[in-house]
Every structure is written in C-alpha cells, then in structure tokens.
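Novice: Structure of the sequence below:
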Amino acid sequence: MLRRCDLSSLLRLPFLSLAFFLVTCISSLAQRSVNELTPYERDTNQTATYYQIISWYQQLDRQYEQAKLVEIGQTDIGKPLHLFLLAADKQFTARPNRVTLLINNGIHPGEPEGIDACMMLARDLLKTNKLPKNILLAIVPVYNVGGSLNRGVSRVNQNGPESYGFRGNARNLNLNRDFIKAESENTRAFQATFQSLKPQVFVDNHTSDGADYQHVLTYFATQKDKLQPDVSVYMTKRFQPALDKMLTARGFPPAPYVDHVGDTPESGLVGYNDTPRYSTGYATLFNCFGFTLETHMWKPYPARVKASYVFDEAVLRLCEREASTILANQKFANEAVRRQKTFPLIFSLDRTKVDSVTFLGYEAAYKPSEVSGLKRLYYDRNKPFTKRIPYFNTFSANVQVDKPRFYLIQQGWRDVINQLKRNGVTLQPLSKDTVLTVSAYHIDTFRTGQRPYEGHYIHSNVTLRTESQKLQFYKGDFLIPTDQSSNRYIVETLEPQGVDSFFAWNFFDSILDQKEYFSNYIFEDTAAELVRKDPALRKQLEEKRASDKAFAENANAQLDFIYRQTPYYEKTHNRYPVYRLN
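Specialist: Take a look at the predicted model:
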C-alpha cells in the first residue's frame, strides 16, 4: 500500500532528503493514479491480458481488507485458476445469512467484456465502500486461462477490441460444454468451488453474434421449466422484471437471447434449452438460478463493456435487496428436491405455447450477393423498428423417471465416483461383500453421433429394458441415497436416458463391447441341438425369420440369436453398471 506524504515528515528532513522525498511522493501518486485505471480504461479498444488481469486483482487484494484473491485449482495450461472474493465483513466463506453471487468471466476469452467490466466493478465497490453487507460476491477473473493466453483476432466481424483470447482452451475444449463430463482441470476446480460456495445466483458473461438489432444487451435466464418451481416463479415473476426495469433505466433495454425460428428475429425468438453441460444448466441442478449475458459483438466495444458492468451491478443490487427471499427460496427448494419422487430428463420446446416480447430491431431484406450472385440477407440500420414479436419459451418434459431409494455403483467406475464426490454427492461404501436384488437396466438401442462433439461421440435416443437380478457386490462398492439436495444432479447424470448423463458422454462405453464370441462352424452343431430340444426357442427363431427378411438371409445373425439365449452369452454385455435399489 502507498504511504501518505505528511507535512511533519517534510519539516524534519534535510534539503536533499526533502527533495528526494518529494520526488518519491509525486512519483507514487502518479503511479497510483495510473494503477487505478484498468488497461481498458486507458485505451477502450483494449482488453486486459491474463497477466494484467491477475496483477489487477492482486493489487486490490493488497489494498483492501474486504477483498481476497485465491487460487482454487489448476487449469489445463498449467496456470492457476483464481477466484476473487469481496465481503464487507471480511469473511470470505459462504454463510447461511447472506446470498452468494458468483460471476464467471472469460469462459470464451474472445468475448472479454465481462473481464474488463468486473475489474472496474470490483474496484468501484471497494473504493466507494459500497459492498452489500448481505452478499458474498465471488468473481472468476478469467476462467479459460489457456484461451486467454492464445491471443489474436479469431472472431471475424467483431467490433473490437484490438485483440482478445480464443474460444477453445489448452485442450481445444469449449469449456461451456464441459460442466458434466468435467474433462478440463478448469471445470474440476470450478465444480469444487461451486459446491463450496453453494451460490444462490450465478452470472456468466458472454458476447453474441447472429442477427443485427438495436439491443446492446440480451440474455437468457436459467430455463424456467427446469428450475424447482418455487425458484422458477420467483425468478420469472419478480427478479427478472425488476432486472429488466433496472437495465432499461440505465440505457440498456434488454431482450431475450436472439435465437429465432425463421430467417429473422421477427419470426419469433426461442428460449434457450440450457442442458446441464452448460454453466447455467449445471447451476440449475443445485437450485441456483443464473443468467448468461450476451452483449452484441457488432456494437462498439465500450458500449458492450458498459452494458456488462450495468448488468452485473444490477444483479448484485437486486441480490442485496432480495436477499432474504432468495435465501429462503433456495432452502425450500433444497428440501423439496430431497423429497421429490419424479424427475424430468429430456425437455422439448412446446410450440403451442407462445408469449411476446418487445424487440428493437432493424428491417431485414435481401439483395444479390457480390460473392455468389445469389440472394443474401442484410439488415438496414436506417430502418429501425420497435415491435412485439413472438417468444417461444415453454419446454415440456417428454422423458421422466422415478428415483429409486438408492443407486448402487461398483467401485471400479472411479471416474464417475470422483465426479459424484466432487459435486457434493454423499456416497455410502458397503461394509462387506453382499448379494443384493437390484433393478438392472439393459441398453437395448441408442443412437451415436457420427461426428465428434467436444471429443466425444454422444449417445442419445436410449431405450432400456429393466430386469430384477440378484447380483454380487463387494466391500467398497457404493450406495448413493436419493434423499439429498443434489438429487437433480444424481438423477440426470446416472439415468442413461438423460441428455447429459454419464452414459451419453461415453463414461460407460466398455459395457457395450462384447468380450466373448462363438466359432460359427463349431456352434452350428450346438445351436441345432438347442433348437431340437427347445420348441419355444425354435418358434421364436421361425417367427423372427418370417418377419425379418434380412435376418432370414443371414446365417450368422440366426446363430447369434440362439447364442444369446444360452448360458454362454455374457450377462454383463449392455447391462448398465449403475443399479437401482428400492
């Protein structure tokens, strides 16, 4: 910290020392005035580099007792992941009598407005001593450290800053698709921190592209139909209207994130289906409501930074004003989820239910392309409009599941077990070897993506067969009780039909490999004898031949059909290794 130059010190010094002291004070004051400005404030076409970001927060940590910069884990680039905590009472842990607001920046470092806005917001809150007493504010200065260090101009048509980070991280992962599979060190550190903080409200700062329109700021909230109902009603009926009013008063009238059903926004906007792989979808699993802020990349960079600042500050002030209600809602929701019996797994947009929103757009038209000569879309900024447009934001659950009393997973599935533990799930190890009667899923059919997505070939459209089986389990295998506030996370990751289940993300793919087979020329005789001795099996074979021409013409398929009815066929093939126990 800087020392004050006072008159009594000056009067006691000899001339040369006095001169040196004056120069030092002037230099220190000049340095202080420079250091109180972020790189963005010194040049509004610049965004802070990784090293400038961390240095800035270290400076605030040194200067203010109400601030603390901590390392919360490693990242894939080998640099630490930081968290900046602000607390008026200098207590930097989650407490039951105050709201924890978590703000994430730079998950896509090419979208850097939140980085610069939060640097200024943190300074301003500390400098003016306006930290809310009932809020723990937690800021991730820059989440994708590898992407931040990979600086360039990768976002074509973005209107500033001069250079910025890259979307992919050090492993070329899009970290906003990693919140369930958690392959990145960044994500693992984030999950552990999230479970420690247990935030009630979450903000993820982004930048949008797409259609052109007048709004500088759009956002989407946690999908309302996925939230626990009491939290959802509060967010949509009370928090969001107040937030929109505050944003409009500050000169940034918002609109929902612009994803439209037709060629242009006037065709109608569609709510965002933020499944658990996304940051806000992950937060939803723990009764934390969130917002993904999307400023428009074609607006001037200073306007986008200002919009981010205004948005984050508005959320903070609403959390301060509504703290008691927010805390009570999450507490109620946690208890309700403990008791909840039926859980939705897959949602789809209900196009029969439509609302409307005020949208500030530009008229769209078509003209010949100078490149292809074909028709191309453009927006005419000389023709702005304000109108009500359709908004489709109701999602219905088309797959639901009843929770069991326990799930049971064998200890060999360490990756899944570690994921569960990191995300606050309580597991109970078996104290001895035991035989249990369980409900076992068998994977009948599924669809696998034909192209890699974030390093995976995701499974979907899973159909199951369920059997009651008596199986051997061993000391150290884990029971997972479903009377936990983390039930949403448990069910959505462990039920194989879930859109972001561990099965969908290939954690259990080894069960899909058959390990033992038969030799056709030898098994022919065995199969013939089985069919002779078992009239029911013969009938099944004949019926399948009659109904399936390809099967009837495939000798190996018919042998395989019989083989699967024998004791030799491995019982673990396609048997899902997470069992249900009631």
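Novice: CA atoms for contacts and neighbours, from now on please.
Specialist: Noted.
Novice: which secondary structure elements does the host helix or strand of L137 contact?
Specialist: Per DSSP states H and E, L137 falls inside strand 135-140. Identification of packing neighbours for strand 135-140 by 3 or more Cα pairs under 8 Å, 6 or more residues apart in numbering; DSSP states H and E yields strand 80-86, strand 99-104.
Novice: And the contacts of the shortest one?
Specialist: Contacts with strand 99-104, where a contact means Cα atoms under 8 Å, 6 or more residues apart in numbering, come from 94, 134-143, 197-205, 312, 316, 319-320, 323, 326-327.
Novice: The stretch 101-250 of the chain: helices as residue ranges?
Specialist: Using DSSP state H, counting those that start in this stretch, the helices of the stretch 101-250 of the chain run over 113-127, 145-149, 185-197, 229-234, 240-249.
Novice: what's the next secondary structure element after the longest strand belonging to the chain?
Specialist: Ordering each strand of the chain by length in residues (DSSP state E) puts strand 375-392 first. Remark: after strand 375-392, the chain's next helix or strand is strand 395-402, criterion DSSP H and E.
Novice: to compare against the first, here's another:
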Amino acid sequence: MFTSITRASTSLLARCLVTAAVIAPCTAHSEAPVSAPLPKLLPWHGASEQLIVNKGDWVTPAEASAFRTTPNYRETRAFIDRLAAASPDIRTMDIGTSSGGRKVQLVTLTAGGSDPKTNGKPTLLAQAGIHSGEIDGKDASLMLLRDYVTGNRKLRQLVERANLLIVPILNVDGHERTGPYNRMNQRGPENAGWRSNGNNLNINRDYTKLDTPELRAVMDVINSYKPDLYLDIHVTDGEDYQYDITYGYTAAFASDSPDIAHWLDNSLRGRLDKALTDAGHIPGPLVFGVNPQEFSDGITHWTALPRFSNGLGDLRHTPTVLIENHSLKPFRQRVLGTYVFLEAALQALGEDRQSLEKAIASDQKRRPETQVLAWDTNKKPDLTVFAKQPFKGMAYKKAMNPITGTEQVVWLGKAKDYPELPVFADNVKAVEVRVPRAYYLPKKDALVLARLKAHGIQVSEPQRKSAKLTQLTVDGHEFAESPFEGHFRVSGTFSEKPVQVSLNDFVKISTDQPLGSLAVALLDPRGPDSLFQWGFFNQIFQRTEYAEPYALIPLAEKMLQQDPALKKEFEKRLQDKAFADDPRARMDFFYQRSPYYDQAYLKYPVLTEY
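Specialist: Below you'll find the model as predicted:
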C-alpha cells in the first residue's frame, strides 16, 4: 500500500474499513476497482475433465456455475444434506461451533454407513477451507460424494476397503466473508472467502496452541477417529511454474516419524503422481522460492514447524500431507486435480494398508534420547533433486518497473525447464534437546493443561509425594514487538538447577507415550512452538510483591553483618559506577538475595525429570 494518501481518499478508506464486515467491494478511489492482471496461462486439457457433470439432478453448485463460483455455507450444507439423504453410507455431524456461531461439519463415507471408529478399515481424513479462499477441496469433495451416490463403481470399490472423512469447510466464518478482491494472485472462484477466521486468527498457525474452536474440533476428530492419512488442502501463493497440484510432508531427514516418511515417499507419492499424470495434471513438490527476484536461485525444501498441519502430524505420528494447488491455475483445473488426488489417496490406503499401519505402529513406539525442535536451512544447495528430471518452471524476465523504481520479475507465460535447480533443505539442527522421562505441570496452569488434553496427550497423577526434579530459570528474554496470531510471543535463554519439590499440586506428563514427542515440543520452552514461546506462561515475567526502603535498608545492613561473602560481593559491585550511582539497583541487590524475594519470578513452572 502507498504511504501517501490524500485526505479525501483517507476518508473513503476509513468507510471501507468500517463496513468491511458487509464485504462490499470498496477502494480508496471513486472509480470502479480493477482486478490484478495475472501472468498468461498455458493451455490445459486433461482426462479429469470427464469428471464434470453438466446436466441432471446432481450437478454440483460449482459445476452449475462452470466453476466461476463456489457455493456459500448454506448452499454447501444443503447439497451435503441431499447427498446424505440419498445414501445411507453418507453421514453428517457437527463437530464444533465457530466464534461466529456457525457449525463446523464432518461428513463420513463408509460402506453400509458403518462406524469408521470400529469397522476395522483404514481412514482418510480430508480437510478443506482452513483458508477459506482456498476452497478447492470442498468442491472436489462434493463432486466425489456425488459420484459415489450416483453409482460410480470404482469409488464404491474403494470405500469397501477404506473410510473417507471430509471437513468441507473448516474456516466457516472466513468462508462467508466472500468477495472478488480477497485473493489477488488466485484464479477463481470469483467469490473466494477470507484467509483468517471471525476473530482474525489464521487457523493454519494454530496446530500447537489450539486457540481456535475450529481447530480444537479437528483435533477431537483426529483423536477420536485416528486417521491413517490426513490431507490438508490449500492453494499456493508465490511463483509461477507448470505444476498444478503440489504437495509435501516432513522429509525423513527431519522427521520424528521416519517410517511414516518412508511410506509417504516410497508408496504414496508414486501412486499419487501416476494418477494425477494419467488424468492430465502435473504433480510436483511444494515450491518456496529462495529469492523472489531471481527464481533460478533455487527453492527451499521446507521442514514445517508443528504450528502447521504437516509439522504437527509428524510429531503425532499421523501421516499428514499438505496439498498446495497452484493459485495461478484456473479454479476448474485445481478442483479436478484435487478430486483425482482424493481418489488416489483413498486407493493407496486400501492397497497398502498393512505397510502403513506397520509404519505408524513403529513410529509410535519410538523413544529417542534427543529431539530436534527447530531446523535451519542448509546453505549448501542440493543439485541432485532435479538432475534427472528438471524442475518444470516458467520463463521470466527482469524489467525496470516505474512503481518500485527497481527491476521486477515478469512471468512470460511460457514453459521453461530448470535442470539442477538448487534445493536448499531445512536439515540443519537449530534447537536440539534431551528428551526427559516426564514433565510435571502445576495444576493451577489450567489453560495449558486443557491444551495438552485437547491434543490427546496422556496426563496422570504423580505416584510419588515428592521428587528431585530440574527447574529452568529464565536468564534473559525478549518479547515480540507486535502480536502474532493473538499472542505476544517471547523467547528466552535458560539455566537449570535441581529442586526438591512436593508433587501434591502437579500433574505428570510422561514422554513414554505415543504423543511423547509432541509433549516435548509443547513443554520444552526452547522450542519455537512451545507453549512458553506462545505466551502461555507470561505470568512468570511479572512481580507482584515489592520492598519498602524503610524495611529493606535495615535488612540489608543486617545481611552485610551476617554474611562476609555477601559484603565482599557488594563491594565488588560498587566498583561499577553505574551500579554505585543507582540507589534502586543497590537496594535490588539485597532484595533479590533476601528470603522476601519472589521465588517464582522468572522460574519456568514446568519441572523436568531426566
């Protein structure tokens, strides 16, 4: 946004902001708003176009509009109700309520309408609309469910072997904040929804802290149904390239679920890529350019933090795939590719169930001695990833731009391969910690306890009355300058010392459990997605009792008389002129060493047992 705005346009802009909830198109100019020009498209036709139904009683709302629009919340639920009424195999339930009062719906498709929790078949959970402007998964799901209802033989065979669970719209409030100007870099639908939820929180950053009712509802589903494969369906931002369906997951080199990562690499990916290619799509890896001004500099092999679905799924030992359809491809093409992806994933579950279940069970039994909580990017690129098959990119040029006064990338709409495109992997250990046997959380930290239980982490009463544990003290800390996702995040450095404590007021969180790795990520404060760094323990940074000079000064004199070592330490500090000239600092020196000082100040309340 330009920093120079006229008084008249500022007034109009203020009216735009006030009426934002109405979602009427509005700009800071009186003339009609313009759409952002996008790069030229490559022509596309594929076998998946045969999936489209143009006539009859079961045309989906997106098909009825020729994929110009997507149905709203009410229309979506009405179509799903019709599907459920037409087949006993389809069932619906509300799993939660948004802050705006809308219900989040779960659709289950099982053979004979059996309970996916108990029918003994592997389960696929597909989630759409965590970013509601990226709604491809919803419309692909409606088409797939329609085809099942109308007798598609292949789908019926697949559902005989695997269950399908669908969250059609996760961010239901953002879904209703529609408009043609919500997604500048995306080709459709015309009525795309909004990224954040009704409280302006990005649900896609909430997988560890679980602030949003929408994601707590998803976590209930994951804990209850224990899906064997979890698909989180998005649409990209960023560069132009030929791939229309890109996807990824935590790589084995950085995985807390290495056997699952190998199954995703060696079993699932081949099936997905073949199905998509046969249907006329171009599947590819997740693409994050390292330099927006020079794409040929390479891309990053991203290792997701647990605030994201694929990062959390890796810690939970829940096979999780992040789908990112390319935003510059038309909505129609993206929806069709998503349909193919869903069908292929369902087929993979049915065909290779045993090896996946074996991988999940193996990873759940892992009890590592150390755990990496954060990864850095390797500065040395890997040139082998695209050595045999070049990266399928697009041509671009650099041109001086009068808006920025600098050279900018201009995508040319022409295919261009990039052999040996550099890939910079997030495979350098940034934060690695020793895994303890258990953590002990004070019962008074009820919000933290509630979050742990919402994740499904097992919590128990201590079997001992007291124990010698390790406590961390914050030696230095820094708060963020602005809020992020409703929190002022904080980072710190720590020292540790043994403490003997009574355990009457604590609960125990053992790491000897399937979600032990997740417990470490949440409770070790050195991790970037720990509840500490999200601000759940900020109370330790405030002091509520203080000392009056008329009481503290006589106490300090008495302390000097009784403790020669303290006297010597004080005299040494007085050699520092800044300290010597500061009466408050001199008094604090004694207060901090007195028995009256707040012993909980800067003490991380979660204790550790090694």
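Novice: care to give me the TM-score?
Specialist: Once superposed, chain against chain, the TM-score is 0.88 (TM-score structural alignment, normalised by the length of the first structure); 545 aligned residues with a Cα RMSD of 2.3 Å.
Novice: I'd like the distance between A450 of the second structure and Q458 of the second structure.
Specialist: 11 Å (Cα to Cα, to the nearest Å).
Novice: the strands in the stretch 151-300 of the first structure, which residues?
Specialist: Residue ranges of the strands in the stretch 151-300 of the first structure, as given by DSSP state E, counting those that start in this stretch, are 201-208, 217-221, 255-256, 269-270, 289-296.
Novice: for the stretch 301-450 of the first structure, same thing?
Specialist: Assigned by DSSP E, counting those that start in this stretch, the strands in the stretch 301-450 of the first structure fall at 342-349, 355-368, 375-392, 395-402, 406-409, 428-429, 434-448.
Novice: As CSV, the ones you listed with distance to L16 of the first structure would be great.
Specialist: As requested, these are exported to CSV (distance: least, Cα to Cα, whole Å):
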stretch, distance to L16 of the first structure
strand 342-349, 77
strand 355-368, 66
strand 375-392, 65
strand 395-402, 76
strand 406-409, 77
strand 428-429, 74
strand 434-448, 79
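Novice: Tell me which of the ones you listed lies nearest to I180 of the first structure.
Specialist: I180 of the first structure sits nearest to strand 342-349 of all these, at 14.3 Å, using Cα to Cα.
Novice: In that closest one, which residues are buried?
Specialist: Using 16 or more other Cα atoms under 10 Å as the test for burial, strand 342-349 of the first structure gives 343-347, 349.
Novice: Between which two of those residues is the distance greatest?
Specialist: F343 and L349 (17.5 Å).
Novice: and the residue positioned nearest the centre of the first structure, how far is that from T292 of the first structure?
Specialist: The residue lying closest to the centre of the first structure (Cα atoms, centre = their mean) is S279, at 1.7 Å. For S279 of the first structure, the distance to T292 of the first structure equals 9 Å [Cα to Cα].
Novice: Find the residues that touch each one of the two.
Specialist: Shared contacts of S279 of the first structure and T292 (Cα under 8 Å, 6+ apart): D204.
Novice: L197 of the first structure matches what in the second structure?
Specialist: Taking TM-score structural alignment, L197 of the first structure has Y225 as its aligned residue in the second structure.
Novice: And for C288 of the first structure?
Specialist: C288 of the first structure maps onto T318 in the second structure, with residues paired by TM-score structural alignment.
Novice: Distance of that match relative to I245 of the second structure?
Specialist: Distance, T318 of the second structure to I245 of the second structure, using Cα to Cα: 22 Å.
Novice: Name the residue in those two with the higher neighbour count.
Specialist: I245 (28 against 22; other Cα atoms under 10 Å).
Novice: Just list the residues touching the more buried one, thanks.
Specialist: 281-284, 323-326, 334, 337-338.
Novice: So S491 of the second structure belongs to a strand, correct?
Specialist: Yes: counting by DSSP: H, G, I helix; E, B strand; the rest coil, S491 of the second structure falls inside a strand.
Novice: what's the burial count for it?
Specialist: By the criterion of other Cα under 10 Å, S491 of the second structure has 19 neighbours.
Novice: ok so, going back, ok, average deviation of the strand holding L137 of the first structure from the second structure?
Specialist: Comparison of strand 135-140 of the first structure with the second structure after fitting gives an average deviation of 1.0 Å (mean Cα distance after the TM-score superposition for the first structure).
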